[in-house]
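Q: Quick one: sequence and predicted model below, then my questions.
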Amino acid sequence: MARWEPGTSDRLRAAALDLFVEQGFEQTTSAEIAHAAGVTERTFFRHFRDKREVLFGGQDQLELAFVTGIRDAPAGAPPLDLVAAALDSAAQFFTDERRASSRVRQTVVDANPALQERERHKLASVAAVLRTELHAHGVPEPAARLAAESGATVFSISFAQWIAPGEERGMREIADGVLGALVSLTGAGAAEMEA
């Protein structure tokens, strides 16, 4: 078996997804993933701590994309504009080339309650990172928490739409639409309360 070749992480990820779909997540071992990718199990563990990381690796990169969007936004921008900048920056992470594997990944997550919990934890982590960065940008409470939780929700809904069968729009376009729907909804609610 090859010890190192370019693209090993991608091969391991693809082999894992195939096996997870075919056998189920719990029934698949790291040794089987390594074998299917043509590497040793030791090589698998050089790339991933465990088989869950195959599905959830890249969290740090995703969170950095959200943070970068806020950091690059103009000083004094309103909280939802900062969230929009974060979503715009994170959308670059979700290229058309990633859509097919993201769809497969989500079917694996949806079939396993423990993975669903991990996915919820991932979204909570995104909200926490957004909130921290909004604080750093001068947004006080409770606006920072409301904006951060709303941003994580917009991201979650947008991602679900992005991986939906037959969907071809880019993540940025979808996120803009979902955020627009939220802004429209909150605007209508405020107007009704004032009346």
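A: Arrived safely, thanks for sending.

Q: C-alpha from now on. contacts and neighbour counts both.
A: Noted.

Q: which stretch of helix or strand covers Trp4?
A: Following DSSP states H and E, there is no helix or strand that holds Trp4.

Q: Show me what counts as buried in stretch 5-23.
A: Buried residues in stretch 5-23, defined by neighbour count with 16 or more other Cα atoms under 10 Å: Thr8, Ser9, Arg11, Leu12, Arg13, Ala14, Ala15, Ala16, Leu17, Asp18, Leu19, Phe20.

Q: again, but for stretch 110-119
A: Neighbour count says stretch 110-119 has Leu115, Arg118, Glu119 buried, by 16+ other Cα under 10 Å.

Q: Put this next to the first one:
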Amino acid sequence: MARWEPNAAQRLATAALDLFDERGYDHTTVLDIAQRAGLAKSTFFRHFPDKRAVLFGEDTLTGPLLAALTAAPPAATPLEAVARGLDALGREVFTPERHLFVARRRAVIDAHPELQEREALKGLHLTAALTRALTDRGAPVLAAEVAAQLGALALKTAYERWSGTGGTGEFGTLARQALDEVRDATTAL
């Protein structure tokens, strides 16, 4: 591929996942990734600060999740607003076209404890953002925190199911099912 071709960030991410599969995360360098993508090392650093950022750099979840949550009807409960956010992730982020990339990303992260830690930290930031958005909607702090935690658990559950299905399930449906299961589990307590 020519260096001037568009979608350099996606090309780099795809090349990185290919190399992580072939050589392992620890045995892949930034230079390897850039060369595999047909780009210069400096192009890599225009898009990502390091190879770990290929897996974590772009926050594709927070924007759609919070936009849909914020747009929920004023009468929606905090958990109903979270459900709207999960629906948005199914339409905008966890699409059939992205399934293979997401599943491959998950496999790399699952194989490395330091990457799992980074993924968990990213989840904590997302939960905090959900809590803030819910309190901005007028939810009491404790209700917002509980809804955010339950929503994060439903998201994690749906993500694990969706990325492990081979692309046979729609994320929005899986997320709603997971949220229902989480809600049912709280009533069983």
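A: Here it is on my side, so go on. Treat the numbers as computed from the prediction; the structure is a model and nothing was measured.

Q: TM between them?
A: Once superposed, the chains reach a TM-score of 0.94 (TM-score structural alignment, normalised by the length of structure 2), with 188 aligned residues with a Cα RMSD of 1.4 Å.

Q: quick one on the thing from earlier: tell me the one of the buried residues of stretch 110-119 of structure 1 nearest Gln59 of structure 1?
A: Relative to Gln59 of structure 1, the closest of the buried residues of stretch 110-119 of structure 1 is Glu119; by Cα to Cα it sits at 10.5 Å.

Q: For the helix or strand hosting that closest one, give me the average deviation versus structure 2.
A: For Glu119 of structure 1, the host element (DSSP H and E) is helix 113-136. For helix 113-136 of structure 1, the mean deviation from structure 2 after alignment is 0.5 Å (mean Cα distance after the TM-score superposition for structure 1).

Q: can you map out the strands along structure 2?
A: Remark: no strands are assigned in structure 2 by DSSP state E.

Q: Tell me which residue lies nearest the centroid of it.
A: The structure's structure 2 has its C-alpha centroid closest to Leu61; by Cα atoms, centre = their mean the separation is 5.3 Å.

Q: which residues does that residue contact?
A: Leu61 of structure 2 makes contacts with Leu89, Val93, as judged by Cα atoms under 8 Å, 6 or more residues apart in numbering.

Q: How about stretch 80-88 of structure 1, which residues are buried there?
A: So for stretch 80-88 of structure 1, counting by 16+ other Cα under 10 Å, buried means Leu80, Leu82, Val83, Ala84, Ala85, Ala86, Leu87, Asp88.

Q: what's Ala148 of structure 2 in contact with, if anything?
A: By Cα under 8 Å, 6+ apart, the neighbours of Ala148 of structure 2 are Leu79, Val82, Thr127, Ala128, Leu130, Thr131, Leu134.

Q: sorry, back to before: for the residue nearest to the centre of structure 2, give its distance to Leu39 of structure 2.
A: Here Leu61 of structure 2 is placed at a distance of 27 Å from Leu39 of structure 2 (Cα to Cα, to the nearest Å).

Q: Same check on Leu155 of structure 2?
A: From Leu155 of structure 2 to Leu39 of structure 2 the distance is 35 Å (Cα to Cα).

Q: Name the residue in the two with the higher neighbour count.
A: Per other Cα atoms under 10 Å, whichever of Leu155 of structure 2 and Leu39 has more neighbours is Leu155, with 25 against 20.

Q: Show the contacting residues for that one.
A: Leu86, Ala175, Ala178, Leu179.

Q: got a winner among those residues for most neighbours?
A: Leu86 (32 neighbours).

Q: hang on, isn't that residue packed against Leu65?
A: Yes - judged on Cα atoms under 8 Å, Leu86 of structure 2 makes contact with Leu65 at a distance of 6.3 Å.

Q: Helices - which of the buried residues of stretch 5-23 of structure 1 land there?
A: Thr8, Ser9, Arg11, Leu12, Arg13, Ala14, Ala15, Ala16, Leu17, Asp18, Leu19, Phe20 (DSSP state H).

Q: Make TSV out of these and add distance to Phe93 of structure 1.
A: Output for these, formatted as TSV (distance: Cα to Cα, whole Å):
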residue	distance to Phe93 of structure 1
Thr8	20
Ser9	17
Arg11	19
Leu12	20
Arg13	17
Ala14	18
Ala15	22
Ala16	21
Leu17	19
Asp18	22
Leu19	25
Phe20	23
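
Q: measure the closest residue to Glu63 of structure 1 other than its chain neighbours to Glu194 of structure 1 for me?
A: For Glu63 of structure 1, ignoring the flanking residues on the chain, the nearest one in space by Cα to Cα, 6 or more residues apart in numbering is Val126 at 6.1 Å. Using Cα to Cα, Val126 of structure 1 is found at 33 Å from Glu194 of structure 1.

Q: Have a look at the two and say which one is more surrounded.
A: Val126 (25 against 6).

Q: Quick check: that one touching Gln61?
A: No - counting by Cα under 8 Å, Val126 of structure 1 does not reach Gln61; the two are 11.1 Å apart.
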